[in-house]
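Enquirer: I'll drop the sequence and a predicted model, then ask my questions.
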Amino acid sequence: MIPPVQADLGDAVAPGVWTLTPADHRSGRNSAVVRGWFAACRLADPPLVQMRSVMELVPWGVNRVANSALGIVPAVVAIAYLVQAGDTLPRLVACLALIGFAVIAVRGYRLGVRCEHGTLVVRGYLRTRAIAREGITEITDFPAVRWATPRGRKRWTPITAFMTNSNEVSASQLHKARAVGKLRRWARQ
């Protein structure tokens, strides 16, 4: 059994959150809304159709592996040094470095943005920051989030997951640009 889907269709069909089940489509109940729903699903670019009002934006799989390489490559070097080290102190330093590089590798793979319930969660290499939607003033082309704290202090948080490079494949650059566009639309809601 396919579970019901809740989605905010915005201006695509009708404002509000609709709960539609496959049975609605088969039975013809609310047929205009159901037809509009399926048309919006085919034509819409997320986040127009969001499941449970949560949107997860992450780079492509190849980019995620490349982002984790920042920790994997030095971790391999630390392992090689650990195997060759003879004294206790160099082994301890190599173990600590290995743990740090492993953390960077995992966080590099998990780089991304999560938009949920009026909060933007930006996962970076070293920290994860949660930002209230009301505080967001701009999503820059860098890309970064310009925002203000409840006390009015101006802040800036880079989104390293969607930074582009001129040597990058154009499809990857396009994917990242679309993700930043989706993020801008979410911030304006």
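Expert: Thanks, I have it.

Enquirer: CA only for contacts and neighbour counts going forward, please
Expert: Noted.

Enquirer: where do the strands sit along this structure?
Expert: With strands called from DSSP state E, the chain shows them at 5-8, 17-20, 54-57, 112-116, 119-123, 128-132, 136-139, 144-148, 154-158.

Enquirer: Count the residues that sit near residue 144.
Expert: Neighbour count for residue 144, taken as other C-alpha atoms under 10 Å: 18.

Enquirer: got the contact list for it?
Expert: Going by C-alpha atoms under 8 Å, 6 or more residues apart in numbering, residue 144 touches 156, 157, 158, 159.

Enquirer: here's the one I want to compare it with:
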Amino acid sequence: MSTRSESASGHELRPLMFTRIVQAALWAVIAALVVGYLIDSQGLEPAGVVIALVVLAVGVVLAIRSYRMGVRYGSEGIEVHGLLRNRRIARDQISKITNFPAVRWQSADGKSHWTPIFAFAGYGQLAFSHRYNQFCILQLQTWNDEPRRNPTKPKPRRR
């Protein structure tokens, strides 16, 4: 089962389906446990119900976001889909993809930045998941080494 896809805007790398489902389920279970505790300890008091609904909503959002984590990359740059936010980084701003994994880059004003790629990070992973994540990190580290095509020149013809 491949979780790497190509689209008109470039390539996409996502964690294995197994990993995505486990991460999403983890957030759903945590939210359910907290809601259960709140209702058990507070009863159906209005404040407890409101807090439980907020915790449930946050749990659902985090479950969806963790399932959708990944990286999209192409000739324009890279887009990191994280747990809390997405970040687009232009290709010419990227200085390195680290083994952590993270993107080291510089903004237009010259400031150095670091954007973690949590989709492929983790410790204590199952061996097959760890190998796949290492493969994805290597893909990202070598992607930016590809020669850059001049957009004003036409693409070479295939024979």
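Expert: Yep, that arrived. Worth saying up front: this structure is predicted, and the values here are computed from it rather than measured.

Enquirer: related to what we said a few turns ago, ok, so of the contacts of residue 144 of structure 1, who is nearest residue 114 of structure 1?
Expert: residue 159 (11.4 Å; C-alpha to C-alpha).

Enquirer: Alignment lookup: the closest one to structure 2.
Expert: By TM-score structural alignment, residue 159 of structure 1 lines up with residue 117 in structure 2.

Enquirer: biggest helix in structure 1 by residues?
Expert: Ranked by residue count and defined by DSSP state H, the top helix of structure 1 is helix 61-84.

Enquirer: Go through the strands of structure 1 and name the closest to residue 93 of structure 1.
Expert: strand 128-132 (26.3 Å).

Enquirer: Which part of structure 2 matches the closest one?
Expert: Counting by TM-score structural alignment, strand 128-132 of structure 1 corresponds to 86-90 in structure 2.

Enquirer: Would you mind getting the average deviation of that stretch from structure 1?
Expert: By mean C-alpha distance after the TM-score superposition for structure 1, the fitted stretch 86-90 of structure 2 averages 0.7 Å away from its aligned residues in structure 1.

Enquirer: check contacts around residue 128 of structure 1.
Expert: 121, 122.

Enquirer: And it, how far from residue 108 of structure 1?
Expert: 12 Å (C-alpha to C-alpha, to the nearest Å).

Enquirer: re earlier: and the gap between the nearest residue to the match of residue 159 of structure 1 once chain neighbours are set aside and residue 57 of structure 2?
Expert: Spatially, and ignoring its direct neighbours in sequence, residue 117 of structure 2 is nearest to residue 102 (5.1 Å; C-alpha to C-alpha, 6 or more residues apart in numbering). Counting by C-alpha to C-alpha, the gap from residue 102 of structure 2 to residue 57 of structure 2 is 29 Å.
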